[in-house]
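coordinates for the following, if possible.
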Amino acid sequence: MGLSGVVRRYKFHLRRRFGRPSEKRVLDVGSGHRPHDDATHLVDLLPEDNSERGKPIQRVGLPLLLATVEALPFKDKMFDYVYASHVLEHTVDPAAACKELMRIARAGYIETPSPFYEQGYNYPNPNRGWSFHRWFVYIGEGDTLTFEPKTSQTIDEFCDCRHGQFIKKVYQSVGDLNRVHRVLPRECNYTVLHWEDKFKFAVKIKQGNQTRC
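Below you'll find the predicted structure:
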């Protein structure tokens, strides 16, 4: 599923939950060069620096506040919905970021690259990977949004489980990220969380061999 499919699924979830988006406050955190169509407010950081986004930032006639996801300048539950797509893998403090999303909104959508995608983008050339992504993000036990540090060591460590080792063999045999990700199911490429009221999260410090699944 491409980006258009992601947007359609998000819109469906939003409208099913709240009805007409035009009647609600919707915040897009890290709106970047492609703000969400249903957003009423935008937040981003460093508007003149495009090193961590694909293209120059777009304002599309909406209020744009400069802030970090760890410290959002809004009142509690000010928004009906918050959209945070490909943001949390950049944060310096995942715990603070998650708490802020739950504080300022009643529900939301979170999406990041999956650990497999992060590792695949890095393979086989370590200089190719998203060096500005700080975390592997995945859904852990009990539907917990889980963060593990992404380092020069962990980027090369595929999950020890049979699924992780299978993906590693696929990368080794194909050697082309785009070809691999076109055939993998969406859940292999992206970590996605729809939440209402609150969600569980955990920030792990890696110790010993990689066991991420």
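
contacts and neighbour counts: CA atoms only from here.
OK.

what does the lengthiest helix in the chain contact?
For the chain, the helix that runs over the most residues, judged by DSSP state H, is helix 3-18. By CA atoms under 8 Å, 6 or more residues apart in numbering, the residues outside helix 3-18 that reach it are 21, 24, 36, 38, 81, 109.

could you do stretch 30-45 as well?
Stretch 30-45 is contacted from outside by 7, 11, 21-22, 25-29, 53-60, 62-69, 84-87, using CA under 8 Å, 6+ apart.

ChimeraX command for the buried members of those residues?
Under the burial definition 16 or more other CA atoms under 10 Å, those of the contacts of stretch 30-45 that qualify are selected in ChimeraX by:
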select :11,21,25,26,27,28,29,57,59,64,67,68,69,84,85,86,87
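
quick check: the most centrally placed residue in the chain vs residue 64, distance?
For the chain, the residue sitting closest to the mean C-alpha position, by CA atoms, centre = their mean, is residue 112 at 2.2 Å. Residue 112 sits 22 Å away from residue 64, going by CA to CA, to the nearest Å.

go on, residue 131?
Residue 131 is 27 Å from residue 64, where distance means CA to CA.

ok, residue 121 next?
31 Å.

likewise for residue 205?
Taking CA to CA, one finds residue 205 at 34 Å from residue 64.

what residues are up against residue 47?
56, 57, 66.

out of these, list just those in strands.
Judged by DSSP state E, strands contain the following of those: residue 66.

sequence B follows; please return its structure for comparison with A:
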Amino acid sequence: MRLNESLLAFYLNHSDLQSRDFSIVFNQLNVLLSSLYLRIDSSPSFIFSDQLALSLREALFTSLADISPAVIPNLARRTKPVQNTWEYQNHSMKWNFPADHKILDVGSGGWPFSYATHLADRFPNSTTHRTEALKTDHRPFTVTDIESLDFENGAFDFVFCSHVLEHTSNPGKAMRELMRVAASGYIEVPTKMSDVCLNFTHLLDHHKWHGTVQDNTLVLMEWLDDERIPRGNQLFDALQSQYTNPFQSFFEANRSTFFASLHWKDSFEFIVIDKHGKIIDRSP
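Next up is the predicted model:
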């Protein structure tokens, strides 16, 4: 990769920091790189290495002492990506299920819950509600709608429902079904902040609701029509970047700000609010 191509790649990787200060940083980086070009005779085979990136960052700190350090990109390569939702739930969260527990993952999609004994999803084929293909394995799989689950009352000890309710037409009906078929469970939905920051608001036929949890009550709110706009992928790209940056650190330290979660036993409370601000459903 040529040096100027590398510079552009780093700039795009840190486009979330674009501002007056960032323009100053970028201009100074150009100056430093221009000087470097003279020393290496603009070799077309020159590689923009990680060590060079870090050296340039140190040079920026020295030459731009009056600029906030947070504005200067951290050009250190990550040793591993930020954990996605599935990795965090399956590898970082602690689960202690008895060996004989029957566990249903409803809306299992392309990332089925590792601890589930049974899988279920409404969409065996492609759908606007996920980007990856459905994944099944040796575990029993049922095609069924979460709003009318094809299982007997109390069929499961535990039901896992992650990033599903925000897609439903009637989430109140879906939540009653979760409580009908299982004795306990786990629910996770995106918050408003999550969908705004990660630019999910403009996707057609995707998220209808965003949520929050207050004690044992899950509150789902419908997106307003004027909120369904593209917001840019700067923060999404920053989160996925192979280079460390402040947004990744903020996300990892505040995951609960992006995803509302509820562990429940026997039952839980819920409130559903439509885009007109009216409570259209709630638990008894």
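
quick revisit: and the next helix or strand past the longest helix of the first structure?
Downstream of helix 3-18 of the first structure, the first helix or strand assigned by DSSP states H and E is strand 26-29.

and that following strand against the second structure, how far off on average?
Superposed on the second structure, strand 26-29 of the first structure shows a mean distance to its aligned partners of 0.4 Å (mean CA distance after the TM-score superposition for the first structure).

which strands and helices sit next to that strand?
The contact analysis (3 or more CA pairs under 8 Å, 6 or more residues apart in numbering; DSSP states H and E) places strand 26-29 of the first structure against strand 41-44, strand 81-85.

same list (the ones you listed) but as JSON lines, adding distance to residue 105 of the first structure.
Output for those, formatted as JSON lines (distance: least, CA to CA, whole Å):
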{"stretch": "strand 41-44", "distance to residue 105 of the first structure": "12"}
{"stretch": "strand 81-85", "distance to residue 105 of the first structure": "6"}
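
which one of those strands is the most hemmed in?
Stretch with highest mean neighbour count among those: strand 81-85 (a mean of 24; mean count of other CA atoms under 10 Å).

okay, that one sits on what stretch of the second structure?
Strand 81-85 of the first structure lines up with residues 158-162 of the second structure when matched by TM-score structural alignment.

what's the offset of the top helix by length along the second structure from the middle of its chain?
Ranked by residue count under DSSP H, the longest helix found in the second structure is helix 20-40. Distance of helix 20-40 of the second structure from the chain centroid (CA atoms, centre = their mean, to the nearest Å) equals 34 Å.

that helix aligns to what range in the first structure?
Across the first structure, nothing matches helix 20-40 of the second structure (TM-score structural alignment).

got the buried residues for that helix?
Within helix 20-40 of the second structure, the residues scored as buried using 16+ other CA under 10 Å are 21, 22, 24, 25, 26, 28, 29, 33.

and what of stretch 97-116 of the second structure?
For stretch 97-116 of the second structure, a neighbour-count test (16+ other CA under 10 Å) marks 102-109, 111-113, 115-116 as buried.

from the chain's centroid, how far away is it?
How far stretch 97-116 of the second structure lies from its chain's middle: 20 Å, per CA atoms, centre = their mean.

how many other residues sit next to residue 199 of the first structure?
The number of residues packed near residue 199 of the first structure is 17, by other CA atoms under 10 Å.

and residue 115 of the second structure, what's its match in the first structure?
So, by TM-score structural alignment, residue 115 of the second structure is matched to residue 38.
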